[in-house]
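Asker: quick one, structure for this:
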Amino acid sequence: MENNVKEVACHSENVTSCRKSHHPERVKKDLTTRLNRVEGQIRGIKGMIDNDVYCDDIITQLSATQSALNSVAKILLEGHIKGCVVDRISEGDDEVLDELVVTIQRLMKK
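Answerer: Okay, here's the model as predicted:
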């Protein structure tokens, strides 16, 4: 992951209100670029299936696509921990730790 990932920060405006992330434009652009690449990979996989490409080759592309999605998730998780989680703990909201455990468990299922 790039050094600028440390700048990813999301903040809870109010625990009871709708929470939003606040990422620097550079990080948003990086995430969008990565997701656009994943979108292209998915279209490519669909084309491979339409063209009856050998299954092992499709599985290889699926693996690469999953890896790319995992990379996006890692960037977001790091920003969430360094931003949201730290902020909410400093505000006395320890429930964020339970939320974080659930989030990590969801990521590990994949």
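
Asker: C-alpha from now on. contacts and neighbour counts both.
Answerer: Will do.

Asker: so who does Ile75 touch?
Answerer: With CA atoms under 8 Å, 6 or more residues apart in numbering as the criterion, the residues that contact Ile75 are 1, 5.

Asker: switch to 10 Å and redo it
Answerer: By CA atoms under 10 Å, 6 or more residues apart in numbering, Ile75 lies in contact with 1-2, 5-6, 8, 27, 30-31.

Asker: any idea which of these is closest to Arg43?
Answerer: Sorting the contacts of Ile75 by how near they are to Arg43, with CA to CA, puts Leu31 at the top with 18.4 Å.

Asker: and that closest one, that one's in a strand?
Answerer: No - when classified by DSSP: H, G, I helix; E, B strand; the rest coil, Leu31 is found to be helix rather than part of a strand.

Asker: how far away is it from Gly47?
Answerer: When CA to CA, to the nearest Å is the yardstick, Leu31 and Gly47 sit 24 Å from each other.

Asker: next, the structure of the following sequence, for comparison with the previous one:
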Amino acid sequence: MDLPSYKDSSCCSPSEEGRKSHHSDQVKNSLVSRLNRIEGQVRGIKGMIEKDVYCDDVLNQIASVQSTLNGVGKLLLEHHLKSCVIERIQEGDTEVLTELIITMNKLMK
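Answerer: Sure, this is the predicted structure:
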């Protein structure tokens, strides 16, 4: 599923509740759809455990979920870099780079 152009919407705009992302409906629907599939996969793994499915089969399913979740993270990170980060740097907010490095370190654990 392709994501739309990053110029479709502004990201990380200040609001009364703090910073918020402003994803287009297409981006949001894509991310939610992927997360719904992951949720179903996790429920499937739970069922496998409950049914005493062979450990290697369960571990392979866990690896699949981790890979899919990493894919969601990559898409979100790409969108964040191409919109939020660029926007904040253009506004003179270089603190976003420190924030980004901390976040990327968490993602790479």
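
Asker: one step back: turn the contacts of Ile75 of structure 1 into JSON lines, including secondary structure.
Answerer: JSON lines is the format used below for those (three-state DSSP):
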{"residue": "Met1", "secondary structure": "coil"}
{"residue": "Glu2", "secondary structure": "coil"}
{"residue": "Val5", "secondary structure": "helix"}
{"residue": "Lys6", "secondary structure": "helix"}
{"residue": "Val8", "secondary structure": "coil"}
{"residue": "Val27", "secondary structure": "helix"}
{"residue": "Asp30", "secondary structure": "helix"}
{"residue": "Leu31", "secondary structure": "helix"}
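
Asker: before we move on, back to that, same drill for Leu31 and Gly47 of structure 1, tell me which one is more crowded.
Answerer: Of the pair Leu31 of structure 1 and Gly47, Leu31 is the one with more neighbours under other CA atoms under 10 Å, namely 18 against 13.

Asker: and the more buried one? What does it align with in structure 2?
Answerer: When the two structures are superposed using TM-score structural alignment, Leu31 of structure 1 falls opposite Leu31 in structure 2.

Asker: contacting residues for that match?
Answerer: If a contact means CA under 10 Å, 6+ apart, then Leu31 of structure 2 has 1, 3, 23, 25, 71-73, 75-76 as its contacts.

Asker: let me know the secondary structure of the residue lying farthest from the centre of structure 2.
Answerer: With distances taken as CA atoms, centre = their mean, the residue sitting farthest from the centre of structure 2 turns out to be Asp52, at 31.2 Å. Secondary structure, three-state DSSP: Asp52 of structure 2 is coil.

Asker: may I ask which two of the contacts of Leu31 of structure 2 are separated the most?
Answerer: With CA to CA as the measure, no two of these lie farther apart than Asp25 and Gly71, at 19.0 Å.

Asker: higher neighbour count, these two?
Answerer: Under the criterion of other CA under 10 Å, the comparison of Asp25 of structure 2 against Gly71 puts Gly71 first, with 14 against 11.
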